[in-house]
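Student: Pasted the sequence and its predicted model underneath.
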Amino acid sequence: MTSFSPEPERLRVLAGFAHPDDETLTGGGILAWLARGAEVHVVTANRGERGEVIPGDIAHLEGDGPALAEVRVAELAGALDALGVAGHTFLDALPGVAGRRRERYTDSGMQWDGDSRIRAIPDPAAGRDALTTQDSEVAARLLAAHIRRLRPHLVLSDEPGGGYGHPDHIRMHELMRHSLELAAEEQLQPIADDDPCVGLDPWRVPVAAWVVRPESSARAAAAWLATTPSRPRLTSLGRALTVADPDAEMATIVRPDAQVDLVVDTAGVADRVAAAMRAHRSQVQDAQLLAEIEGESADGHSERGGALGWFALSNEVLQPFSAHVGLTVAPGWGSTTALRGALAAAEPLEGNGEASPVMAPGEHDEEVPAWYAVLMRAFTAVLGVVMAAATTAFHRWESPFGLVLALLAIVASGTLSRSFADRLGVIVHAVAVAATVIALAYVRPGGDVVVTDEAIGTIWLLGAVLMTAVPGLLPARWFRDGR
């Protein structure tokens, strides 16, 4: 995999989303956070012509695609300015392959899957201009050429499920993944005389990631919102607001913590994201930060799952305004280390000594006290002694099955130690195992009868010590502390 090495120039970021407001509702926190120290660019697939409209004064625009598109384009400009985005383009405004695509990509629309409000399915009424009905290869070439021109160091997009299944979100994710491959292809064959990739040098993006939400914080934030007495019960338009069940099925953007590579605390740019939400007045309502409410404290947001306030969409379901943005590295496009390096390159050099807001999944849950770390390392030592003694006595059972099981048990106890403690805990466990096995073999004259001078005894002595190193080699993202 390609690792990230910051160049002398400023970090460049490219984010691709389907509609106006997706850059804010899905990526607003991370885009505003990155924009403090990076050059952020956004591509929007279409103009959201088939979106629902909230405010009464423009409700007549719903169903009038061109008129609504004009409003949403203006809203998008305001949101991008609030987020600090440096450059923006619509997918159909990118040059090339003019003869093989229609004049414009339009909103494909969606339907809800039965009674669900977290699973969308395609709308059969999608028109011929819709993003999902047009040639995807042409669209991917347009995007690939943009990547070759811009040469971003980091690319962001929706996760494969499109956030909640919207067909345009899924298509934009697919286009972004395919365009990454096309942009990196050394011998790319043109599909037309005006193929936009022709004449542009290939560019392999160092790291690409999906914007997600860690499940632990998403459920904690939903639980807080459902029980907080200060949340609104009516919209500013007088419509009843409901809240989601924190224990119910969640949208696809919410991922188990084990599938989230990094979490970024974006509380420091919450005001920018709130301003961007309010810019999208046709789609978002009642965006409110606790810090803006007299008598309400925004402190301790990690205890609320990162919740800083709330907002609602056209369905009148109140949602938490969260500071916790998750990122999952796209398979084949970098690593957690590369992603962490890119984020570090985007952080402004303020020299204030504050802790980094970039975390491994689960770090946002609570701070681990020092006494706990010491206690857990002591536990790994005891576990190593007990496991080494038991497996030493067991390893000669039904050879070679006893030996294999004994070695696997050492790996398992080391992994358990890594789960409870940290890498230092794995070292403590390894020392305890090695010392116990050697002591049982050599502490008494003539050696212990449990470990013989036969081949199986030698294999056990060496194998037990070697197996203690395996847990320390496992990927850090498999474990809660991410170290």
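Tutor: Arrived safely.

Student: alpha carbons only for contacts and neighbour counts from here, please
Tutor: OK.

Student: what's the residue closest to the geometric middle of this structure?
Tutor: Central residue check for the chain by Cα atoms, centre = their mean: the C-alpha nearest the mean position is that of Leu327, 2.0 Å away.

Student: Next up, identify which helix or strand it is on.
Tutor: For Leu327, the host element (DSSP states H and E) is strand 324-329.

Student: ok, residues contacting the next helix or strand after that strand?
Tutor: Per DSSP H and E, the first helix or strand lying C-terminal to strand 324-329 is helix 336-346. If you take Cα atoms under 8 Å, 6 or more residues apart in numbering as the criterion, helix 336-346 is touched by 2-6, 11, 34-38, 153-154, 206-209, 261-262, 329, 358, 477.

Student: Buried ones in helix 336-346, by neighbour count?
Tutor: Burial within helix 336-346, assessed by neighbour count using 16 or more other Cα atoms under 10 Å, is assigned to 336, 338-346.

Student: pretty sure Ser216 contacts Asp257?
Tutor: Yes - counting by Cα atoms under 8 Å, Asp257 is a contact partner of Ser216 at 6.7 Å.

Student: Just want to know which of the two has more residues nearby.
Tutor: Neighbours per residue (other Cα atoms under 10 Å) separate Ser216 from Asp257, with Asp257 holding more: 22 against 17.

Student: coming back round to it: compute the inter-axis angle for the strand holding Leu327 and helix 336-346.
Tutor: Interaxial angle of strand 324-329 relative to helix 336-346 (axes from the mean of the first three to the mean of the last three Cα atoms, to 10 degrees): 130 degrees.

Student: Which elements pack onto strand 324-329?
Tutor: In this structure, strand 324-329 packs against strand 207-214, strand 262-265, with contacts taken as 3 or more Cα pairs under 8 Å, 6 or more residues apart in numbering; DSSP states H and E.

Student: Against that first model, consider the following:
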Amino acid sequence: MTIGTSRRPDRAARTARPEREHVVLVHAHPDDESIVTGGTIAKLVRDGVPVTVLTCTRGERGDVIPEELRHLEGDLRALADHRETELADAMAALGVTDHRFLGDPDARWRGLDARRYVDSGMEWGDDGVPVALRPLDPDSLCAGDEADEARDVLAVIADVDATSVVTYDDHGGYGHPDHKRTHVIATWAAEEAGIPAYLITTTESSAGRAHELVAARGRFPAPDPRPAGMLVLPDDAVDVAVDVAEALDAKTRAIASHRTQVVVDGDQFALSHGIGEPIAAVELFRLHRPVGAAPDDGTPRPPR
């Protein structure tokens, strides 16, 4: 994925656009794709670049904001079904025609029966950092076998002949256990396929700017400029900065499609915790390193 411009001229040569692109974006739950990569998705589609959005779970354990839909909370199947419709609306807003759920027949490693990965759930720790629910649902993403899940991602990469993958950093963005697992399996699959993976990035400037914008508006409580559990990096860590100003309308409509999860007010939004965030007009990414190298933590890699 090389659209947009690098913040660093010395990286421009490494990010020249290939003759053919197909980007696979791997996300944990419905709404993640729109909130953190919606502008990039819409811009890619408008530029004629094929895009596949791969969602690992249906967000069965998410909170529900609207009072009239609150009855869905705790009913895993009913909420999953509803969030599927929200996700379909978001995909339409972004122009995506290839969306898949991990484990479905079109996103499952050859020879394995189709399966449904369930939202693992989370709760907030005393330090403000998310922790996994215990005991884990045996059907949840975090209870699954990492190698099998990585193979499922690899199956999609191979099916579309992807040229790059986009997913979370190793902190999983704000730290949701499913986001962390998604990072692991998506980067494993990209390494196995020999293609680059780009990690969604928060920088000191972007976090500070988000705080300032929300505080100035006063509609929502402002986010912490140093949010607990998030990996906030120096500005020069960014490899690709995608200007999505022309796609903001599509991004905003996609975010608003997720009514159970998000309240949108103009150019800002809040999740169920009520903390505001601006709808970012620039989306930041850094290259996952090393590409093509085995993990250094001793964890077995998925076989070829």
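Tutor: Thanks, I have the structure now. Please read all numbers here as calculations on a predicted model, not as lab measurements.

Student: where does the TM-score land?
Tutor: Overall, the chain-to-chain superposition scores 0.84 on the TM-score scale (TM-score structural alignment, normalised by the length of structure 2); 277 aligned residues with a Cα RMSD of 2.2 Å.

Student: before we move on, the earlier item: check contacts around the residue nearest to the centre of structure 1.
Tutor: Taking Cα under 8 Å, 6+ apart, we find Leu327 of structure 1 in contact with 209-213, 260-263.

Student: what's the counterpart of Thr37 of structure 2 in structure 1?
Tutor: Across the two structures, Thr37 of structure 2 finds its equivalent in Gly27 of structure 1, going by TM-score structural alignment.

Student: ok, now which ones touch Pro30 of structure 2?
Tutor: Counting by Cα under 8 Å, 6+ apart, the residues that Pro30 of structure 2 touches are 55, 57-59, 83-84, 86-87, 258.

Student: of those residues, buried ones?
Tutor: Neighbour-count burial within the contacts of Pro30 of structure 2 applies to 55, 57-59, 83-84, 86-87, 258; the criterion is 16+ other Cα under 10 Å.

Student: The helix or strand where Gly16 of structure 1 lies corresponds to what range in structure 2?
Tutor: Take DSSP H and E as the rule and Gly16 of structure 1 turns out to sit in strand 12-17. Applying TM-score structural alignment, one finds that strand 12-17 of structure 1 aligns to the residue range 22-27 of structure 2.

Student: Need the residues that contact the matching stretch.
Tutor: Residues outside stretch 22-27 of structure 2 that contact it (Cα under 8 Å, 6+ apart) are 1, 33, 49-56, 157, 160-168, 179, 182, 186.

Student: Next: stretch 101-120 of structure 1.
Tutor: The set of residues external to stretch 101-120 of structure 1 that reach it, using Cα under 8 Å, 6+ apart, is 19, 45-51, 91-92, 121-123, 125-127, 129-135, 138, 164-168, 250-251.

Student: Now, the residues you listed that are in strands?
Tutor: Using DSSP state E, the members of these that fall in strands are Ile121.

Student: residues near the closest residue in space to Ala434 of structure 1 that isn't next to it in sequence, how many?
Tutor: With Cα to Cα, 6 or more residues apart in numbering as the criterion, Ala434 of structure 1 has its nearest non-adjacent residue at 5.4 Å, and that residue is Val465. When neighbours are defined as other Cα under 10 Å, Val465 of structure 1 has 22 of them.

Student: Tell me the buried residues in the helix or strand hosting Val465 of structure 1?
Tutor: Using DSSP H and E, Val465 of structure 1 sits within helix 455-467. Within helix 455-467 of structure 1, the residues that qualify as buried by neighbour count (16+ other Cα under 10 Å) are 456-457, 460-461, 463-465, 467.

Student: want to try CSV for the residues you listed, with distance to Gln285 of structure 1 as columns?
Tutor: Formatted as CSV, these follow (distance: Cα to Cα, whole Å):
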residue, distance to Gln285 of structure 1
Ile456, 71
Gly457, 71
Trp460, 66
Leu461, 67
Gly463, 62
Ala464, 61
Val465, 61
Met467, 57
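
Student: so where is stretch 270-282 of structure 2 in structure 1?
Tutor: Counting by TM-score structural alignment, stretch 270-282 of structure 2 falls onto residues 312-324 of structure 1.
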